[in-house]
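> Generate coordinates for the sequence data below:
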Amino acid sequence: MTTEGRRDRRKRQTRATLSLTALRMVAERGLDHVTVDEISEAAGVSPRTFFNYFPSKDEAIIGDQLVDGGRIVTRLAAVPPQVPPLAALRTALAEVLDEMQAHHDLWVLRMRVVECHPTLLPRLVSGGAQNERAIAAALATRLGLPPDHDHPALVSAVAGAALRVSMGQWVRSGGTRALTDLVDEAFAALAAGLPPPPAGT
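The predicted structure follows:
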């Protein structure tokens, strides 16, 4: 592994440690009873290091979005152009979904903390909307459509909704079903025009 690769890995580890520490402390004490200094001390870093990764305590709790728009855009560009938009997005999401599955406990804790502290929701929604716009712009380029065309925006929005619903199912099931399977089913339903589910399901 290169020096740059090791540096990137350490940064990801530090970021993940700060986010998990913040989540655990807030889950135990409540949002208003945890400070950046306390999070930093518990994570073994200085407050200055904390602010190198997150601009605020709330951002550390929210952590990485369900979809990192820039990362997905990069992977989307590598998918062959003949692949339909939804299938291309599913391919671009593969690595992110694998990482989420590997950190199931973290995502469960994050969702529970957000549910208990609704003031965090606007940040989560805002970040999701920004990501959807970035992905819509990439889809427009991929399809040769104007940046303001409705179709790429619609594809990005429904794909984001499918991911969020799948994530909720995954968390509620305790991870008994693979997140990738749930996302595959949701994307397949979208591609099929959202037919009604079979009776009894």
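> When you work out contacts or count neighbours from here on, use the C-alpha atoms and nothing else.
Fine.
> which of the residues in the helix ranked longest in the chain are buried?
In the chain, with assignment by DSSP state H, the single longest helix is helix 3-29. Within helix 3-29, the residues scored as buried using 16 or more other Cα atoms under 10 Å are 14-27.
> following that helix, which helix or strand shows up next?
helix 36-43 (DSSP states H and E).
> mind checking the SS state of the spatially most central residue of the chain?
Taking Cα atoms, centre = their mean, the centroid of the chain lies closest to residue 66, which sits 1.2 Å from it. Using DSSP: H, G, I helix; E, B strand; the rest coil, the structure places residue 66 in coil.
> related to what we said a few turns ago, list the helices and strands the longest helix of the chain packs on?
helix 36-43, helix 57-62, helix 104-116 (3 or more Cα pairs under 8 Å, 6 or more residues apart in numbering; DSSP states H and E).
> among the ones you listed, which is the most enclosed?
Scoring the helices and strands packed on helix 3-29 by mean neighbour count under mean count of other Cα atoms under 10 Å gives helix 57-62 as the most buried, with a mean of 22.
> Tell me which other helices or strands it touches.
Helix 57-62 is packed against helix 3-29, helix 104-116, helix 121-143, with contacts defined by 3+ Cα pairs under 8 Å, 6+ apart.
> Residue 40: which of those helices is closest?
helix 3-29 (7.2 Å; Cα to Cα).
> Report the angle between that closest one and helix 36-43.
Per axes from the mean of the first three to the mean of the last three Cα atoms, to 10 degrees, the angle that helix 3-29 makes with helix 36-43 is 120 degrees.
> Proceed likewise with the subsequent sequence, for comparison:
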Amino acid sequence: MTTRRTGLREQKKQATRVALREAALRLALRNGPDNVRVDDIAEAAGVSPRTYNNYFSSREQAIVAAVTAERESRIAAAVAARPARVRLADAVTEAIVEQYTEPRDHDELLLITASPTLRDAFLDAAAAIEHPLAAAIDQRLGDTGAPATATRVLAASVTAGVRVALQQWLQPSAASLTTGGLVVPAGSLPDLLRSALAALAPALDAAEEQAQQSSRH
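Got it, this is the predicted structure:
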């Protein structure tokens, strides 16, 4: 019975999180992000502002959460689902490229690129990848007896690589700024992600090789 109550409570919390982030995005698209208040989001989602603060620390965080929509769990699931014969570095890179470059609503992308605070929140959201990705990498490597910090370091490095690629993509410059202050993303995001993550391939290869050696012994 306790397990069932806990499960129902978690489902309710997840439903509240989804309602808040969807309300935040809907209001931002309708009124512009600068004209959205936390009280407005809470009211639209049917909760109190205090409840809102239990889930998000800012309106920008809620708006970006709606745009990214559980991306970190999808990346981890994609890494874990890749066949064992696929090189770990390739599994990680392709999972990230796939999830970061999936077709997005044009208005949502425009909303992010037009607002400096939303661009910053979008970059910060990359940090959510780390823990699920560490678990997925650990699952692929198997029980090698290696310290848990090893996969955490690998996942943190991948997260940093993703952030660097996104910064390059969204970095304002004289060439990428329109007269209205809108940032025009620079370069190909898939290429930027692959280039950034290529630097980490040797470390991922080494971890995979060590895991294979351990399993043979």
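> still on that earlier bit, mind putting the helices and strands packed on helix 57-62 of the first structure into TSV with distance to residue 159 of the first structure?
Converted to TSV, these look like this (distance: least, Cα to Cα, whole Å):
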stretch	distance to residue 159 of the first structure
helix 3-29	26
helix 104-116	19
helix 121-143	9
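> Could you point out which of those helices sits nearest residue 173 of the first structure?
The closest of those to residue 173 of the first structure is helix 104-116. By Cα to Cα, the value is 10.4 Å.
> still on that earlier bit, nearest to residue 75 of the first structure among the helices and strands packed on helix 57-62 of the first structure would be which one?
Comparing those by Cα to Cα, helix 121-143 comes nearest, at 10.4 Å.
> Buried residues in that closest one, which are they?
Residues of helix 121-143 of the first structure classed as buried: 124, 127-129, 131-140, 142 (neighbour count, 16+ other Cα under 10 Å).
> picking up where we left off before, and the helices and strands packed on helix 57-62 of the first structure: which comes nearest residue 168 of the first structure?
helix 104-116 (8.7 Å).
> re the thing from before, distance of the residue nearest to the centre of the first structure relative to residue 49 of the first structure?
Noted for residue 66 of the first structure: a distance of 24 Å to residue 49 of the first structure, by Cα to Cα, to the nearest Å.
> And residue 63 of the first structure, by the same measure?
Using Cα to Cα, residue 63 of the first structure is found at 16 Å from residue 49 of the first structure.
> Same drill for those two, tell me which one is more crowded.
Applying other Cα atoms under 10 Å to residue 63 of the first structure and residue 49 shows that residue 63 carries more neighbours, namely 21 against 14.
> Next up, the contacts around the residue mapped onto that one from the second structure.
Under the alignment by TM-score structural alignment, residue 63 of the first structure pairs with residue 65 in the second structure. Residues near residue 65 of the second structure by Cα atoms under 8 Å, 6 or more residues apart in numbering: 21, 125.
> What separation do you get for residue 65 of the second structure and residue 41 of the second structure?
With distances taken as Cα to Cα, residue 65 of the second structure is found 13 Å from residue 41 of the second structure.
> How about residue 133 of the second structure?
Residue 133 of the second structure sits 30 Å away from residue 41 of the second structure, taking Cα to Cα as the criterion.
> try residue 29 of the second structure
Residue 29 of the second structure is 12 Å from residue 41 of the second structure, where distance means Cα to Cα.
> What of residue 104 of the second structure?
Distance of residue 104 of the second structure to residue 41 of the second structure, given as Cα to Cα: 22 Å.
> can you check residue 94 of the second structure too?
35 Å.
> Could you do residue 25 of the second structure as well?
Between residue 25 of the second structure and residue 41 of the second structure the computed distance is 9 Å (Cα to Cα).
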